[in-house]
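S.K.: just a sequence and a predicted model for now, questions to come.
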Amino acid sequence: MQSLQALFSDPTAWAALIALVIMEVVLGIDNLIFISILSNKLPEHQRKRARRIGISLALVMRLALLSMIAWLVGLTAPVFDLGLKGALDAAGVPSFETQFSWRDLILIAGGLFLIWKATKEIHHHVDPTPAIVTADGKAVATIAFSSVLIQIVLLDMVFSVDSILTAVGMTDNLAVMVIAVVTAVTVMLIAAEPLANFINRNPTVVMLALGFLLMIGAVLIADGFGVHVPKGYIYAAMAFSTLVEVLNMLSRRARSQTS
């Protein structure tokens, strides 16, 4: 307890905590969008349960990885090298490289899975598969709860590795990392229901969110190949696209009220 009091009496610890919470919340948005889109494919009475389980598993994975920081940091050690490198920039850093660590392989696999899943969902929304209809005329969901949960767990794993390695890169204080991760996941838990309902009510937002997931998948693959795209550019593009969609929604609402 005394060590915690000493820690948080230090202004630099507070600065690190605030910066890390913001970063973890921003990184958690990607995870939350994926969970919201997948859970909305389930029957309504199962959606909240799927979201809560998915976010709870995200917290468990992040805390488990924090308890194994030494092993996690070891994931950044090179495993094999294909010997290919891109042109060097002014700082002497190659534009890409093929020296892969376990972290790189996890990010590449996660990025490929995200692109595959987002592409499949876009195809489903453009050319929807007919739903199974019962005798009383009600449509029945064609996706199993376990299937949704497995997909959520797989992406939770990828986002958790990225999240914790980001935290390790920003501070070496375990207490700050734990508090930041718990705070970020709590925000995800609070925002999950409103975000999922908003996405469900606005079909065009689903396509926008799937576009975000495609972009995030491409960034994960690029990161795995040593091409580090500044996160600020990615989130600025996402924010601009969201603003355009909000203006479109307001425009549609205004036209519907005047007609």
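M.R.: In hand now; what should we look at?

S.K.: CA atoms for contacts and neighbours, from now on please.
M.R.: Noted.

S.K.: list the buried ones in stretch 174-190?
M.R.: With burial defined by 16 or more other CA atoms under 10 Å, the residues of stretch 174-190 counted as buried are 175-178, 180-189.

S.K.: next: stretch 152-164.
M.R.: Those would be Ile152, Val153, Leu155, Asp156, Met157, Val158, Phe159, Ser160, Val161, Asp162, Ser163, Ile164, for stretch 152-164 by 16+ other CA under 10 Å.

S.K.: let's have those in a markdown table, adding distance to Leu75.
M.R.: Shown next, in a markdown table, are the buried residues of stretch 152-164 (distance: CA to CA, whole Å):
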| residue | distance to Leu75 |
| --- | --- |
| Ile152 | 22 |
| Val153 | 20 |
| Leu155 | 18 |
| Asp156 | 17 |
| Met157 | 14 |
| Val158 | 13 |
| Phe159 | 15 |
| Ser160 | 13 |
| Val161 | 10 |
| Asp162 | 11 |
| Ser163 | 14 |
| Ile164 | 12 |
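
S.K.: this is the comparison structure:
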Amino acid sequence: MEYLLELATSPAAWIALATLVVMEVVLGIDNLIFISILTNKLPEHQRPKARRLGIGMALIMRLGLLSTVAYIVQLTAPVFEMFGQAFSWKDMILIAGGLFLVWKATTEIHHSVDVKTEEEKTLASTVTLSMSAAIAQILMLDLVFSIDSIITAVGMTEHLPIMIIAVVSAVVVMMVAADPLAKFINDNPTVVMLALGFLIMIGMTLIAEGFGAHVPKGYVYAAMTFSALIEGLNMMARRAKRRKAAEQVTQH
């Protein structure tokens, strides 16, 4: 109890908590984009349930990993060496997760640009993914992002209560943002392509990190923000054109 009171009255602890909450929310964006795109392939009545299940299991997984922080930290220890490069369990998990993300995003892009009738596309999107398959894929990526998230948390603070509050806060934000983000992505086909491009970039970043090449996250998120702003301007321009065309039709 004294330990918790000491933390509650420590300005350094509050600064660490605020910084870690922001970091965890930012890291959660990657996971949320993947969950939104994946669940949008399910029948509409199953989507909210799948999102809640996916994000809920992400919370359980992260809290479970936090209870084994000492073991998680050991994942960064080298396991074997190849061509002069040492690989840890964390590296291998990041490489596997990155490859999966690149494969999944590339497959989704292929389906998006494949020349099919709307009826065939609708049929394919409803039969190629079941609820259990969606949850299994979400869980796989949850594991990759959770380990990355926990190792980031351990690197920023040694206080377990701060880590738990930050992780829970980030997952609550994900839970609140999941449905609006998924609806926005589903209603705007060009945003889907942009989001898939983000997933490929995130996947390549995970692979690079796994091979020991540090990629500053700030650069990745700056590129994502810039691309999103450009897409926002494109959407505004398209709306303006549609309004103008509608006005011209009304005048005639």
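M.R.: Alright, I've got the coordinates. Note that the coordinates shown come from a computational prediction; the quantities given were computed from them, not determined experimentally.

S.K.: kindly reformat the buried residues of stretch 152-164 of structure 1 as JSON lines and extend each row with secondary structure and distance to Gly54 of structure 1.
M.R.: Shown next, in JSON lines, are the buried residues of stretch 152-164 of structure 1 (DSSP: H, G, I helix; E, B strand; the rest coil; distance: CA to CA, whole Å):
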{"residue": "Ile152", "secondary structure": "helix", "distance to Gly54 of structure 1": "6"}
{"residue": "Val153", "secondary structure": "helix", "distance to Gly54 of structure 1": "7"}
{"residue": "Leu155", "secondary structure": "helix", "distance to Gly54 of structure 1": "10"}
{"residue": "Asp156", "secondary structure": "helix", "distance to Gly54 of structure 1": "8"}
{"residue": "Met157", "secondary structure": "helix", "distance to Gly54 of structure 1": "11"}
{"residue": "Val158", "secondary structure": "helix", "distance to Gly54 of structure 1": "13"}
{"residue": "Phe159", "secondary structure": "helix", "distance to Gly54 of structure 1": "12"}
{"residue": "Ser160", "secondary structure": "helix", "distance to Gly54 of structure 1": "12"}
{"residue": "Val161", "secondary structure": "helix", "distance to Gly54 of structure 1": "15"}
{"residue": "Asp162", "secondary structure": "helix", "distance to Gly54 of structure 1": "17"}
{"residue": "Ser163", "secondary structure": "helix", "distance to Gly54 of structure 1": "16"}
{"residue": "Ile164", "secondary structure": "helix", "distance to Gly54 of structure 1": "17"}
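
S.K.: which among those gets closest to Arg252 of structure 1?
M.R.: Ile152 (33.0 Å; CA to CA).

S.K.: and that closest one, what pairs with it in structure 2?
M.R.: Residue correspondence to structure 2 (TM-score structural alignment): Ile152 of structure 1 is matched to Ile138.

S.K.: tell me which element the nearest residue to Ala144 of structure 1 once chain neighbours are set aside falls in.
M.R.: Nearest residue to Ala144 of structure 1, sequence neighbours excluded (CA to CA, 6 or more residues apart in numbering): Leu42, at 7.5 Å. Leu42 of structure 1 belongs to no helix or strand when assigned by DSSP states H and E.

S.K.: ok, now how distant is Leu42 of structure 1 from Ile199 of structure 1?
M.R.: 14 Å (CA to CA, to the nearest Å).

S.K.: returning to what we had before: how far away is the match of Ile152 of structure 1 from Leu17 of structure 2?
M.R.: 27 Å.

S.K.: how much space separates the closest residue to Thr171 of structure 1 other than its chain neighbours from Leu65 of structure 1?
M.R.: Spatial nearest neighbour of Thr171 of structure 1, chain neighbours left out: Ala16 (6.8 Å); criterion: CA to CA, 6+ apart. For Ala16 of structure 1, the distance to Leu65 of structure 1 (CA to CA) stands at 20 Å.

S.K.: for Ala139 of structure 1, same thing?
M.R.: With CA to CA as the criterion, Ala139 of structure 1 and Leu65 of structure 1 are 41 Å apart.
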